[in-house]
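[1] next one to model:
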Amino acid sequence: MAIEIVLPSLAAGMEDGVIAQWLKAEGDDVAAGEPVAEVETDKATMEIEAPGSGKLGRILVPAGKRAGVNQLIAVILAEGEENVEMPASSKPAAQADKLSPVAVNVPARSSGPAVPRHSASPLARRLAAEHGLELSGLSGSGPKGRIVRLDVEHALADRSSTRIPPLEEPGKQSVHATAHVPLGIGDYEVLPLSSMRRTIARRLHEAKTTVPHFYLETECEMAPLIALRAQCNEGREASARISINDFVVKAVALALRAVPDMRCIWNEEALLRPHAVDVSVAVATEGGLITPIVRDADRKSLGSLSDEIKSLSARARDGGLKPEEYQGGCFSISNLGMYGVKAFSAIINPPQSGILAVGAVSRRPVERGDTIAFSEAMTCTLSVDHRAVDGAVGAQWLAAFKSGIENPMSLLV
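    Alright, predicted model coming up:
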């Protein structure tokens, strides 16, 4: 009996992934638990292990192609087993592209009772209408076969990709290649959307349109922290030096401990307040932004925080984070100061209720009593979900953070 290899859910909320590469070829022997493929999810690249032993009979989703969670992607044949025709119904209907019949010994999966093809959620109907997509050509992955938003999005993505003809020149594309291309832009490159970029786009759109943001800004005087940092780094190797961002993470964590109402998560039924102070730190990678989490950041020394952030950042850029290293967190930090950005506002990372945007340290006039002096200063902007946190709580938290930054010795205690 053939053993099915399906795309598992490798992380919470995962809907699909791209087969990055197959580690075995058709006809190769495989052992149970042996890695057979690498899958690129929205956050990292992970391995799929063989669910049993045998011979890899047929690869149904080649490298570079997208597959949905629980979609059949390959089969393992037992000793002496031969390929037979596979029913087309073994592929989830949510995937718009159709597989040609292939030869594997897999029984047809029951698709449950027949459901009218036009059964769809209101959001799916609206999205389909906006793009001129006929629902009658889709089958749903929702309850009882209902067509949901994800089904429409998959169909639109596949329809869009089929409209793009082969490139006329390497890296160039005719301006009239697809109806979705704005007129008058000239030649252009076609850059396929990765799983990470698709997820970033979806989550940020949802966050900005469904979460009521408000913003609070403060300016921190940095001279004491810069002096303390210089002392901390005396005698340290360059790779082990404490950064200003390390101080920021520590100050954020201690402020979250001091003002617990800031570390809450919005839920339709209640507010959730995690006991642990787990801080997400935004890291820019080639594929997009990812937020690895520093667990119990308030309880760790500055040196331990620095080492952990360096390790998480390196593995994030290599696509080697485990799901538990980027899932969760009660607050996020986005620091663009190293790019010379003086100030900006960041979009909240749901279901968290706050994110701190950190700007560059620069020399500017600051008020000291009745006089004005020049000093190093840093602008920080707090974005808050007003459903979960009121303005007074956000202001209280920002004051606690500012106090920690301007009195950096308190971060070492």
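[2] make it CA atoms for all contacts and neighbour counts henceforth
    Fine.
[3] please enumerate the strands of the stretch 51-200 of the chain.
    Using DSSP state E, counting those that start in this stretch, the strands of the stretch 51-200 of the chain run over 54-59, 66-68, 72-77.
[4] and these: which comes nearest Arg198?
    Distance to Arg198, taken as Cα to Cα, is lowest for strand 66-68 among these, at 12.0 Å.
[5] contacts only, for Ala258.
    By Cα atoms under 8 Å, 6 or more residues apart in numbering, the residues touching Ala258 are Trp397, Ala400.
[6] tell me how far it lies from Ala399.
    From Ala258 across to Ala399, the span is 11 Å (Cα to Cα, to the nearest Å).
[7] another one to check against the first:
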Amino acid sequence: MPIAIKMPALSPTMEEGTLSKWLVKVGDSVASGDIMAEIETDKATMEFEAVDEGIIAHIAVEDGTEGVKVGTVIATLAEEGEDPADIQPASGAAAAAPAPAAEAPAAAPAPAPAAASAPAAAPAQSGDRVIASPLAKRIAEQKGVDLSSITGSGPNGRIVKADVEGAKPGAAAPAVAPAAAAPAPAPAAIAGQDFGIPHEVEKLSGMRKTIARRLTESKQQVPHIYLTVDIQLDKLLKLRSELNAALEPQGVKLSVNDLLIKALAKSLLAVPSCNVQFAGDELIRFARADISVAVSIPGGLITPVITDAGSKAVSAISTEMKDLATRARDGKLAPSEYTGGTASLSNMGMFGIKQFEAIINPPQAMIMAIGAGEKRPYVVDGALDVATVMSATGSFDHRAIDGADGAVLMKAFKELIEAPLGLVA
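    As a prediction, the model looks like this:
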């Protein structure tokens, strides 16, 4: 019996994705564990593995197709003993291709999506759906061209690049996907402008769209309160040097960030009123501290999680963090490794940033922003001296964490770093 291969949910928040690239073609044999495709989710570009054995009989969704809903049939697999030539596309496969067509005119400024979206779906069900290549759809979107008004010159009337390039913007562009375009009307309105400046237009990746949406929601919906402390680093740097000398035979080299992860986790355990999450009419209190650490990757940002960082040795945190960061940049993280977390840490000190205020990563209730350590005039043992000092700013969700509790956490964080033996006790 043919097997329907469906668009997987590769992260807990994924509702749709982009089928970036097929790594198999019709007629190829696949076995469980073989990499079949690369799929761009709201978090990263990830590899999609086969779970069944068989021969690829049909591919329903082409390379580069965007907005493929989770659960959509993207290919059909013929099982052992079946002739792929006799296999019909699995149920749902035919509906997968037109999904991007509904989004194609998204650049049009017309604001009446609800009425237009209903008839847009009807042709696909009646057999009159627009058939166009992904490239043609992208060009149509950029130019505001109504694909239904174009006669395709490709196989079976398929609309190809050449058909769209010579077309003029049509009047039927209001057939726009409503919800997707609503959060960002301004960019859509200026997309076709003549800026008079040499430029290029780069389409947002799924990850960048998610970052934009989530951080906008955070700033709009979460009442942030910011608390900053200056922290002397000299004792921490000395301890790090001594620990690295001791750990060198094991091939472990601690970074300052590793020690800060540990310090934040221990501070959250010491001040449990900050290790919480706002949930409407409930407050969730966590029994352990899982620290999400911001890692810059091509095209965006991801936050792999150090689970139970408060109880782990700093050497274990260092080893785990290096592995997570490497696999994050390679797009190899499992969803469980970058979701969850009770609080976040973002360090921009390596870029020379003195101080910044980070945006809370929902649904978490706090994030610690770390600036660069630098030589400053500082009072040491009651006398003015020069010390290595960094500024740390905590951003707190004021719905869940009172300012006084946030201040207690910042004090605990500062004390742990300035008396760092507590990090290895």
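[8] which one, of the strands of the stretch 51-200 of the first structure, ends up nearest to Leu336 of the first structure?
    Each of the strands of the stretch 51-200 of the first structure has some distance to Leu336 of the first structure by Cα to Cα; the shortest is strand 66-68, at 32.5 Å.
[9] need the contact partners of the closest one.
    By Cα under 8 Å, 6+ apart, the surrounding residues in contact with strand 66-68 of the first structure are Leu7, Glu15, Asp16, Gly17, Val18, Ile19, Val61, Ile73, Pro92, Ala94, Gln95.
[10] how about a cut-off of 10 Å?
    Residues outside strand 66-68 of the first structure that contact it (Cα atoms under 10 Å, 6 or more residues apart in numbering) are 6-9, 14-20, 39-41, 60-61, 73, 91-95, 154, 194-195.
[11] how far away from the center of its chain is it?
    On the basis of Cα atoms, centre = their mean, to the nearest Å, strand 66-68 of the first structure is displaced by 17 Å from the centre of the chain it belongs to.
[12] do stretch 283-300 of the second structure as well
    12 Å.
[13] which part of the first structure matches it?
    Aligning stretch 283-300 of the second structure against the first structure (TM-score structural alignment) gives residues 271-288.
[14] how about the matching stretch: buried residues?
    Buried residues in stretch 271-288 of the first structure, counting neighbours by 16 or more other Cα atoms under 10 Å, are found at Leu272, Ala276, Val277, Asp278, Val279, Ser280, Val281, Ala282, Val283, Gly287, Gly288.
[15] end-to-end on that stretch?
    Across stretch 271-288 of the first structure, first to last residue, Cα to Cα, it's 30 Å.
[16] now swap in stretch 273-288 of the second structure and tell me
    End-to-end span of stretch 273-288 of the second structure (Cα to Cα): 12 Å.
[17] coming back round to it: list only those of the contacts of strand 66-68 of the first structure flagged as buried.
    Looks like these have 6-8, 14-20, 39-41, 60-61, 73, 91-95, 154, 194-195 buried, using 16+ other Cα under 10 Å.
[18] looking at these, which are in helices?
    Here DSSP state H is the test, and those give His154, Ser195 as lying in helices.
[19] hang on, the earlier thing: so can I have CSV of the buried residues of stretch 271-288 of the first structure showing distance to Gly52 of the first structure?
    Shown next, in CSV, are those (distance: Cα to Cα, whole Å):
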residue, distance to Gly52 of the first structure
Leu272, 41
Ala276, 39
Val277, 41
Asp278, 38
Val279, 39
Ser280, 37
Val281, 39
Ala282, 38
Val283, 37
Gly287, 33
Gly288, 35
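[20] and these as TSV, adding secondary structure and distance to Glu82 of the first structure?
    Formatted as TSV, those follow (DSSP: H, G, I helix; E, B strand; the rest coil; distance: Cα to Cα, whole Å):
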residue	secondary structure	distance to Glu82 of the first structure
Leu272	strand	54
Ala276	coil	54
Val277	coil	55
Asp278	coil	52
Val279	strand	53
Ser280	strand	50
Val281	strand	51
Ala282	coil	50
Val283	strand	48
Gly287	coil	41
Gly288	coil	44
